[in-house]
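>>> Sharing a model that was predicted from the sequence below.
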Amino acid sequence: MFLLRCLIFGWFTPIIKDSGGLNENRFNPANSSTNSIEYARRNDMKSLKIVMILIVLLLVPGYALSENPGYMRVSLIEGDVQIKTPDADEWGIASVNTPLAEGDQLWVPQDGRVELQLNTGTYIRLDENSALQILSMDEDSSQFYLSQGYAYIFYDTPVSGGVIQIDTPDASTRAFDRAIFRIDMS
């Protein structure tokens, strides 16, 4: 930290030698020569450039490596909950922290339960014999299709204008603000 502070504030400029030894009065403009002042300024600019390059090199990799962790994940499972992704031909067993995307389908069999959590704080709980498909998902809106079963939804949106929509074979339910509701398709 001290070295960084020295580079930024120019405390680490080299001492310039004269014919008479060390120039102890180099910070006094009346006693220093024009060449030593120009040299000190150039050195300060070089130090500043080096510090700026180091800052950029340290910050860019962190930004490049950060990626969106996903909008939704499986947060709790009881039983053998199954998942089918658009690129898979067969159903597979879901596990906790499985990321979910558009087009994914979930099946909760007899004696099973699952909780899905969006990164906004919204969560959807599905009870046994429930089937849910994720139709669309982004930062401020989500749309799902519940073909059968029971769903409990706690909708919490951090942005105004957000919406969640649950479609069923018979109706469609939307919430535009914080809401708690359930849908029973049995």
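Perfect, I can see it now. Numbers count the residues shown, from 1 in each chain.

>>> Only C-alpha atoms from now on, for both contacts and neighbour counts.
Will do.

>>> Make sure residue 179 is actually in contact with residue 154.
Yes: at 6.1 Å, residue 179 and residue 154 qualify as touching, with contact defined as C-alpha atoms under 8 Å.

>>> In a helix, residue 55, correct?
Yes: residue state for residue 55 (DSSP: H, G, I helix; E, B strand; the rest coil) corresponds to a helix.

>>> gap between it and residue 87?
42 Å (C-alpha to C-alpha, to the nearest Å).

>>> Neighbour count for the two, which is higher?
residue 55 (11 against 8; other C-alpha atoms under 10 Å).

>>> Which strand or helix spans the spatially most central residue of the chain?
Geometric centre of the chain, nearest residue: residue 68, 5.0 Å, by C-alpha atoms, centre = their mean. For residue 68, there is no enclosing helix or strand under DSSP states H and E.

>>> Give me the distance between it and residue 119.
10 Å.

>>> Downstream of the helix or strand encompassing residue 39, the next helix or strand is which one?
For residue 39, the host element (DSSP H and E) is helix 34-65. Once the chain leaves helix 34-65, the next helix or strand it forms, by DSSP H and E, is strand 72-78.

>>> what comes up buried for that following strand?
72-75, 77-78 (16 or more other C-alpha atoms under 10 Å).

>>> put this beside the first:
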Amino acid sequence: MKLAQRLRFRGVCVAVILSFATTVSWAEEYSHARIVRLSFVEGTVTVERPDVEEWAAALVNTPIQEGFKVSTGEDGFTEVEFENVSTARLGQLSLLEFTQLVLAPSGGKINRLTLHEGYATF
């Protein structure tokens, strides 16, 4: 009887460990470790972080993360630089949201940007 209980206990432990390992690997499917920054700022440029409801003045080298929004005023221009030196440039009176910035398991970069208003070049 004790042998059956031990085997059952070991089986439950293995199942719990495997389910935890599966959950951890699923959660790590995409990495949010990206190097994206404002490389040029001229005039009125502001940034809104997803966890803060107030807009803040943007500075050169401000790191950009998923969920950030960048806005330019009437005299504002800005440039966002990605790891591979590609850029997104915003003109006057523009609003750009960084909807998704992740690394896929294959190493590919996923950039999903939403231009709410204004103009930009990518």
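Looks like it arrived, so ask away. Quick caveat: nothing in here was measured; it's all calculated off a predicted structure.

>>> so where do the helices sit in structure 1?
Applying DSSP state H to structure 1 gives helices spanning 2-9, 34-65.

>>> Reformat those into TSV and put distance to residue 142 of structure 1 next to each item.
Output for these, formatted as TSV (distance: least, C-alpha to C-alpha, whole Å):
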stretch	distance to residue 142 of structure 1
helix 2-9	47
helix 34-65	26
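
>>> what's the closest of those helices to residue 110 of structure 1?
helix 34-65 (41.1 Å; C-alpha to C-alpha).

>>> can you map out the strands along structure 2?
37-42, 45-48, 55-57, 69-72, 77-81, 87-90, 95-103, 109-117, 120-121 (DSSP state E).

>>> and the second one, which stretch of structure 1?
In other words, strand 45-48 of structure 2. Aligned by TM-score structural alignment, strand 45-48 of structure 2 falls on residues 81-84 of structure 1.

>>> do the same with the fifth one
Strand 77-81 of structure 2 corresponds to residues 113-117 in structure 1, going by TM-score structural alignment.

>>> Average offset of the matching stretch relative to structure 2?
Superposed on structure 2, stretch 113-117 of structure 1 shows a mean distance of 0.2 Å to its aligned residues (mean C-alpha distance after the TM-score superposition for structure 1).

>>> Go ahead and measure how far that stretch is from the middle of the chain.
When distances are taken as C-alpha atoms, centre = their mean, to the nearest Å, stretch 113-117 of structure 1 is centred 21 Å away from the chain's centroid.

>>> hang on, the earlier thing: so which elements touch the helix holding residue 39 of structure 1?
In terms of contacts (3 or more C-alpha pairs under 8 Å, 6 or more residues apart in numbering; DSSP states H and E), helix 34-65 of structure 1 is packed against helix 2-9.

>>> and for the helix it packs on, what are the contacting residues?
Around helix 2-9 of structure 1, the neighbours that count as contacts under C-alpha atoms under 8 Å, 6 or more residues apart in numbering are 12, 44, 47-48, 51.

>>> Could you tell me how far the aligned residue in structure 1 for residue 115 of structure 2 is located from residue 61 of structure 1?
For residue 115 of structure 2, the aligned residue in structure 1 is residue 146 (criterion: TM-score structural alignment). Remark: distance between residue 146 of structure 1 and residue 61 of structure 1 (C-alpha to C-alpha) = 41 Å.

>>> can you check residue 72 of structure 1 too?
Remark: distance between residue 72 of structure 1 and residue 61 of structure 1 (C-alpha to C-alpha) = 26 Å.
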